[in-house]
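J.: sequence? don't have it. structure:
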């Protein structure tokens, strides 16, 4: 696993945008208008930037996959984070959808514990190389990283077909939310060492 640099941003955001273009959560947040390709890139740009500041961005060794890991307990309101939020609203969400998105974020935040964690925001593999085990290798390495940091891993998924995959790695569904699509909340507790 390779720690990403700012110079990796264009590749990471483009790869995640193509991997998540049909994701129900992303579709809920973004308008389906003619600017949708720009909007999804802006969302991934925001996510990348936030994780570079308050988390970590990892690339698979072959650079065909990546993961955005956020440490919410480290997140602070700064001028740069306010600027990122503004760019997210203007570039991705749009002013007309801000109420809907804020409501969603309030509901999601209410389901998440207020404890130290590693929040797996996005994990994706270049669509040309999906279903070849690359995501599994990357997820295993991320889980080892979280164990080294003594942090449980939390995530949400809006793709029901992904649940068995996460469960194979020890994740458990701890809650769900109906937003017109089902959003499942998962946790992978710390591994207990003998």
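T.: Yes, it's here. Here the structure is a predicted model, which means the values were calculated and not measured.

J.: CA only for contacts and neighbour counts going forward, please
T.: Noted.

J.: Could you tell me how far residue 79 is located from residue 102?
T.: According to C-alpha to C-alpha, to the nearest Å, residue 79 and residue 102 sit 20 Å apart.

J.: quick one: which of those two has more around it?
T.: Each of residue 79 and residue 102 has its neighbours counted (other C-alpha atoms under 10 Å); residue 102 has more, 12 against 9.

J.: For that one, list the residues it contacts.
T.: Applying C-alpha atoms under 8 Å, 6 or more residues apart in numbering to residue 102 gives no contacts.

J.: where does residue 61 land in three-state SS?
T.: Put simply, residue 61 is coil when judged by DSSP: H, G, I helix; E, B strand; the rest coil.

J.: Quick one: neighbours of it, just the number.
T.: Quick note: residue 61 (other C-alpha under 10 Å) scores 14 neighbours.

J.: Next up, a structure to set beside the first:
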């Protein structure tokens, strides 16, 4: 297993996207992502957000065979980057109409 850098971002995003794209059962990802014809782009935006959060607040690991990825977040603290990423996530993934239910679930 290797510790990823920003150079491995595309590899990590592809691993994560492929792991969740065809899973349509109720889970946190399917709860969060707006359900429409842009599922691919929305899921990629969510994985991009998670990758950035893990790089800033934790670590990202990729398996030696590049078939597995672990995102680890230690402690999140306020930052302008985080706010910027969340706004982007809101518009590219969650959708305005799903914001309340997503925040409510996150608080639980």
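T.: Alright, I've got the coordinates. Predicted, not measured: the structure shown is a model, and the values here were computed from it.

J.: Now do the SS call for the residue nearest the centre of the first structure.
T.: In the first structure, the C-alpha nearest the mean C-alpha coordinate belongs to residue 121, at 1.8 Å (C-alpha atoms, centre = their mean). Three-state assignment for residue 121 of the first structure (three-state DSSP): strand.

J.: and it, what does it touch?
T.: So residue 121 of the first structure contacts 47, 67-70, 155-156 (C-alpha under 8 Å, 6+ apart).

J.: ok, those residues vs residue 9 of the first structure, which is closest?
T.: residue 47 (10.3 Å; C-alpha to C-alpha).

J.: wait, doesn't the closest one sit right on residue 68?
T.: Yes: contact criterion C-alpha atoms under 8 Å: residue 47 of the first structure and residue 68 qualify, at 7.5 Å.

J.: who has more neighbours, those two?
T.: Using other C-alpha under 10 Å as the criterion, residue 47 of the first structure and residue 68 rank with residue 68 on top: 27 against 20.

J.: quick check: longest helix of the second structure.
T.: Secondary structure of the second structure per DSSP state H: the longest helix is helix 39-57.

J.: Show me what counts as buried in that helix.
T.: 42-57 (16 or more other C-alpha atoms under 10 Å).

J.: now that helix: which residue numbers in the first structure?
T.: Aligning helix 39-57 of the second structure against the first structure (TM-score structural alignment) gives residues 36-54.

J.: so how far does that stretch sit from its counterpart in the second structure?
T.: In the superposition with the second structure, the average deviation recorded for stretch 36-54 of the first structure is 0.3 Å (mean C-alpha distance after the TM-score superposition for the first structure).
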